[in-house]
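task: produce atomic coordinates for the following.
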Amino acid sequence: MVNTVAIIGAGLGGLSVAQALRKQGINAQVYEKACLLRPVGAGLSLVPNGLHSLEAITPGITELLKAAGSQTQKLTLHKSNGELIGQKSVTLQEKYGQPMLQIRWSCLQEILASQLPSEAIHLDHRCIGFQQNQKEVQVCFESGKTVQADVLIGADGLNSVVRQILIGDGDPDYAGRMSWRAVLKYSHPKLLPHEVMSMTASDGKIFGFFDLGSGYVFWSGAALCPEGNIAETAAEVKSRIQHQFSGWAEPVQEILAATNVENIVERPICDRPPLENWSQGRVTLLGDAAHPMVPLLGQGANTAFEDAWELAQCLRHASSIETALANYENSRKPRTQIIQIRNAVGAKRAYKADSETYLAKMMQQTQLSDAEFEEWLYNYKPSLVNYS
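Got it, this is the predicted structure:
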């Protein structure tokens, strides 16, 4: 019987699995290294498989999310000179019962956190290690504090401390691309409500604009870079991206000029190969800590929500912790491995020098070449399965 679970990381996966566990009557406590849950300069896409999972965890939450974000109705793709390559309508709501929803990362985090009692989220708790035996896991924090739990979940992202102690597979792999992103209130005649507009060039650069609702726009740029070095100052970051995308059609330079230097996030794009095992004893991984993905299919958060639902079901219904974590892995690994691999291959291909041609072909053939994958991906429905 599982009574207490310690979760490392108050990101989207950590907060959602805490909700899922507490709905099952399990005392889940979240431990986050940050002193405050600060706004993050990013938006993200929620799609049917993730939204169905969140709705199963917390009925009614998807209506809160829809009110806070923007439901995408159209995708457009342009060349860097502004020429239209292709466009298509988004019909996920009609097909799968949930939309493609663009939302601010920090807004989503805030909504998820609001579903938990404040005493279940512990800030300024940096995990530095853990020990386990047949009866419990003891988690150690930088402050010297320790806590005991029946199960430990590492939901602490790409650079997971729990993963390094558990698996020890070193730093993530640099994918050869740098990314820049920000969220700001911004309007432009070419940026339409409920639309995602992407621009691409023959040298593998990509720039995207995402309507987040309430006047907010998320922009994201990426370019091939042999070295994944981070700029030393915020001013240098802004100068670097303005140089990378100089000469691009409006509104690229306009939105970059309007973005405060302090709000631009620069990151090397990284991922990891699929793992053979996510769990040892009483410890397991979830979300990006288990199966990080480069940003292409927008499945990082959505698969974490799937993980959260299934892990809570396993821990609630299985006859032992060992059986629960084995069932969790057996259910989640095959699906996430397919998404990881397809994501990595597609992203690597999209950033090659002929990305204009490749992405245009993707737009034209989406209904044909990706129909089965889309059906399999978005038609995921969380169900009450017998995990014993």
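
going forward, measure contacts between C-alpha atoms and count neighbours the same way
Noted.

all helices of the stretch 101-250 of the chain, in order?
Counting by DSSP state H, counting those that start in this stretch, the segments of the stretch 101-250 of the chain that form helices are 105-114, 161-166, 234-244.

one more, please, to line up against the first structure:
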Amino acid sequence: MSTSTRVSIVGGGIAGLALAAALDPARFAVTIHEAEPDRAASGSALTLWPAATRALRRIGAGEVVDRHTASVAGGTIRDLRTGRRLLPSASARLTIVPRPELLAALEACLPSTVRREQALISDPSALDADIVVGADGVRSRVRALVRRSRPERTPTGYLALRGLSEQPPDTGDVGEYWGRGRLFGLVPLQSGAYWFTTHRSTLGPEPINPREALAEVRDVFSGVAAPVQQVLAGARAERVVVTKLWVAPGMGRYARGRYVLIGDAAHAMTPNLGRGAGDAIIDAVSLAPVLGSRFGLARWQARRLPFTQGARVASGCVMNLALSGQPQRMLGRA
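Sure thing, here's the model as predicted:
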């Protein structure tokens, strides 16, 4: 009788749950190590592109996809101060799902054999497993076992607020508003709207009080386009998530020995391309069939690393353009 391969997944967020749901319970004995399981109840909304929704369907999470997928006018870039359109909109088939719903859908897909341990893993090398997967986000401890030189996350100096509004946005107000050192975005949901901001801030360290952050944002974004001010004026602190923006260092590999990285642990990036959650899901679902296979893992890494590292760099470039105060020169003729 064959023995199952023991897999320890460090991190019970989107990447970790998606991998645990995708792994064959007949081949793998899976344990998820998560220090803060209560975090699943918090969060705003996430954008998933079609490749990510196809991956969710492969593991049985199609219901959450069907419930939240819609044709959304995206790509509209506006001047933050005036609201003037700088880049025209285009329709895209997107899934914009509340984070708690996505995590609940992934939980529902887990095989009954998956074990859960509530613990902070400070030394992943001590885990008694054949394979250790770092799905532990931008603060990853597993990353140091794969990238041995300077594995620490990198600060961007920016603060991000993400919130939900019960008021559906006017179609003409949807999009991103770019200005010097400030960015605002507004996206429609099935019910209400999802909004987000980015700006330089001295608030900290984390965790940051949402009321203080919201007060600062209202001050920093005073005098901008009316739709932005209206959303921020009606924002409720209890529905706002506040985080400093950090990115992962550049990676030349995602696997070393028995250690593998997925999601933000491998390629945390600024949120400007809307790819973070989706790439984490694709990482996990595409890794599951080859985990434990040396050559299969090498092929997986060869596919995923250039694409996700390219997205990491590109998202930073978009962030720099959005906050440069110069987008009019590049986009104003569109």
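
give me the TM-score for this pair.
With the length set by TM-score structural alignment, normalised by the length of the second structure, the two chains reach a TM-score of 0.87; 329 aligned residues with a Cα RMSD of 2.7 Å.

ok so, going back, residue 344 of the first structure: which of the helices of the stretch 101-250 of the first structure is closest?
Closest approach to residue 344 of the first structure among the helices of the stretch 101-250 of the first structure (Cα to Cα): helix 161-166, 20.4 Å.

list the buried residues of that closest one.
161-163, 166 (16 or more other Cα atoms under 10 Å).

just stretch 164-179 of the first structure next, same as before
Buried residues in stretch 164-179 of the first structure (16+ other Cα under 10 Å): 166, 174-179.

what do you get for stretch 227-234 of the second structure?
227-228, 231-232.

so where is it in the first structure?
Stretch 227-234 of the second structure corresponds to residues 251-258 in the first structure, going by TM-score structural alignment.

mind listing the strands in the stretch 1-150 of the second structure by residue range?
Here the stretch 1-150 of the second structure has its strands, by DSSP state E, counting those that start in this stretch, at 5-10, 28-34, 45-48, 69-74, 77-79, 85-87, 90-98, 115-118, 131-134.

who are the packing partners of whichever strand or helix holds residue 375 of the first structure?
Using DSSP states H and E, the element containing residue 375 of the first structure is helix 371-378. With contacts defined as 3 or more Cα pairs under 8 Å, 6 or more residues apart in numbering; DSSP states H and E, helix 371-378 of the first structure has these neighbours: helix 48-57.

ok, so of the buried residues of stretch 227-234 of the second structure, who is nearest residue 60 of the second structure?
Nearest to residue 60 of the second structure among these, with distances taken as Cα to Cα, is residue 231, at 35.6 Å.

now which residue in the second structure aligns to residue 161 of the first structure?
By TM-score structural alignment, residue 161 of the first structure lines up with residue 141.

for residue 135 of the second structure, see how far away its match is.
Noted for residue 141 of the second structure: a distance of 10 Å to residue 135 of the second structure, by Cα to Cα, to the nearest Å.

ok, residue 327 of the second structure next?
Residue 327 of the second structure is 35 Å from residue 135 of the second structure, by Cα to Cα.

swap in residue 70 of the second structure?
Going from residue 70 of the second structure to residue 135 of the second structure by Cα to Cα gives 29 Å.

who's more crowded, these two?
residue 135 (33 against 17; other Cα atoms under 10 Å).

any idea how far that one lies from residue 312 of the second structure?
17 Å.

and the strands in the stretch 251-388 of the first structure?
With DSSP E, counting those that start in this stretch as the criterion, the stretch 251-388 of the first structure has strands spanning 265-271, 283-285.

what stretch of the second structure does the last one fall on?
In the comparison with the second structure, strand 283-285 of the first structure aligns to the range 259-261 (TM-score structural alignment).

list the contacts of the matching stretch.
Contacts to stretch 259-261 of the second structure, defined as Cα atoms under 8 Å, 6 or more residues apart in numbering, come from residues 131-135, 142-143, 145-146, 254-255.

what about it, how far off from the first structure?
Here the mean offset of stretch 259-261 of the second structure against the first structure after fitting is 1.1 Å, by mean Cα distance after the TM-score superposition for the first structure.

off-centre distance for that stretch?
Put simply, stretch 259-261 of the second structure sits 18 Å off its chain's centre (Cα atoms, centre = their mean, to the nearest Å).

what residues sit buried inside it?
By 16+ other Cα under 10 Å, the buried positions in stretch 259-261 of the second structure come out as 259-261.

residue 87 of the second structure: which of the residues you listed is nearest?
residue 261 (36.1 Å).

from residue 12 of the second structure, how far off is the closest residue to the closest one other than its chain neighbours?
Among residues not flanking residue 261 of the second structure along the chain, residue 134 sits closest, at 4.6 Å (Cα to Cα, 6 or more residues apart in numbering). For residue 134 of the second structure, the distance to residue 12 of the second structure equals 10 Å [Cα to Cα].

and the angle for the top strand by length along the second structure with strand 240-247?
In the second structure, assigned by DSSP state E, the strand with the most residues is strand 154-165. Here strand 154-165 of the second structure runs at an angle of 160 degrees relative to strand 240-247 (axes from the mean of the first three to the mean of the last three Cα atoms, to 10 degrees).
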